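Fold the following.
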Amino acid sequence: MTFDDLERDRIAACRELIAARAFAAEHLRGVLTHDRSWDAMQRLYLATLERKEFLQSWFAPEVPANAHRIASRLRSLGLIATSIDPRDHRRILVNLTKQGQTAMEAVIDYLLCAGFARG
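Next comes the predicted model:
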């Protein structure tokens, strides 16, 4: 699998953003850093960039009902689409919609322009 320079930069920026959120959550003990929908969008965007499938259960692996709530919220905002995995009907696949992809690219590209990360 090959990535162009922009894709590599976006992957690096997204990984740094995820790491920064985890670092802040650890040091602030979750205060001001608790938004599971935003965290889910970051992980889904990274999986999309890396051309990996993403399961709804990965939104909140510790509590399946939370994963469903997160997916419902993001779906109602038009940011994701879900479908049943044809290989295993118990699994729900998640993909960014065009709107979700565009929104995440705008955030990551803003961070890149601000010098947040470079692959």
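
C-alpha from now on. contacts and neighbour counts both.
Noted.

I'd like the next helix or strand past the helix ranked longest in the chain.
Secondary structure assigned by DSSP state H gives helix 5-27 as the longest helix of the chain. Downstream of helix 5-27, the first helix or strand assigned by DSSP states H and E is helix 36-49.

Count the neighbours of Thr82 for me.
Using other CA atoms under 10 Å, Thr82 has 17 other residues around it.

and the closest residue to it other than its chain neighbours, which of the three is it?
Of all residues not flanking Thr82 in the chain, Val94 sits nearest, at 4.6 Å (CA to CA, 6 or more residues apart in numbering). Under DSSP: H, G, I helix; E, B strand; the rest coil, the three-state class of Val94 is strand.

what number of residues lie near Val94?
Neighbours of Val94 using other CA under 10 Å come to 23.

Likewise for Arg36?
So Arg36, with other CA under 10 Å, has 14 neighbours.

Can you tell me the closest non-neighbouring residue to it?
Ile70 (7.2 Å).

structure for this one too, so we can compare:
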Amino acid sequence: MVDRDPEPLPYDPARAPELAGRYENDAMTLVIAADGAGLTLEVGIKPEIPASESEMPADHPAESVGLLPGDGEEYIVTGGGLKGQRGFFTRDAGGAVVGIALAGRLFGRVPAASM
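Prediction:
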């Protein structure tokens, strides 16, 4: 028996704008971008976090991600150093995307005006 990652859904350019954006927590920044052919995810440690905090993961350049079948809120990283990592988007009561989770860490969406 071989355990394989699930196959992501085809890229949907109509959904990309609601997901793309910058998300942050106290130590890290995560950027979801749409390049016209798919979604990418980039992860970075905030510059104000001391390098001596060795428990922090390394920065990761933009890597491809795909939404998973189901409610379309879950995703999987499909390339690079985070390949196979899964996460999900969170929404507010009105249905707007307000956050994202990756590797057990929650990131809140940064409003476009403050980026």
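
TM between them?
Remark: TM-score between the superposed chains equals 0.31 [TM-score structural alignment, normalised by the length of the second structure]; 69 aligned residues with a CA RMSD of 4.9 Å.

thinking again about what came up before, between helix 36-49 and the longest helix of the first structure, find me the angle.
Interaxial angle of helix 5-27 of the first structure relative to helix 36-49 (axes from the mean of the first three to the mean of the last three CA atoms, to 10 degrees): 150 degrees.

and helix 5-27 of the first structure, which residues are buried?
8-15, 17-18, 21-22, 24 (16 or more other CA atoms under 10 Å).

Report the contact partners of Leu46 of the first structure.
11, 14-15 (CA atoms under 8 Å, 6 or more residues apart in numbering).

Looking at these, which is nearest Ala40 of the first structure?
Cys14 (11.9 Å; CA to CA).

With Gln42 of the first structure as the reference, measure out to that closest one.
7 Å (CA to CA, to the nearest Å).

same check, this time on Arg69 of the first structure
17 Å.

Assign Glu18 of the second structure to helix, strand or coil.
Applying three-state DSSP: Glu18 of the second structure is helix.

thinking again about what came up before, assess the claim that the residue nearest to Thr82 of the first structure and Leu74 are in contact.
No: taking contacts as CA atoms under 8 Å, Val94 of the first structure lies outside contact range of Leu74: 10.4 Å.

residues bridging contact with those two, i.e. touching both?
Here Val94 of the first structure and Leu74 share the contacting residues Ile80, scored by CA under 8 Å, 6+ apart.

Arg69 and Gln42 of the first structure: which is more packed in?
A direct count of neighbours by other CA under 10 Å for Arg69 of the first structure and Gln42 places Gln42 higher, at 18 against 14.

how near is the more buried one to Ala13 of the first structure?
10 Å.

what's the burial count for Phe88 of the second structure?
Phe88 of the second structure has 17 neighbours, counted by other CA under 10 Å.

again with Glu42 of the second structure
Based on other CA under 10 Å, the number of other residues close to Glu42 of the second structure is 17.

which non-adjacent residue is nearest it?
Take Glu42 of the second structure and drop its neighbours on the chain: the residue closest to it by CA to CA, 6+ apart is Ala62, 4.1 Å away.

List the buried residues of the helix or strand where that neighbour lies.
Assigned by DSSP H and E, Ala62 of the second structure belongs to strand 60-67. For strand 60-67 of the second structure, the neighbour count (16+ other CA under 10 Å) marks 62-67 as buried.

If you count contacts, what does that strand end up packed against?
Applying 3 or more CA pairs under 8 Å, 6 or more residues apart in numbering; DSSP states H and E, we find strand 60-67 of the second structure packed against strand 39-45, strand 74-77.
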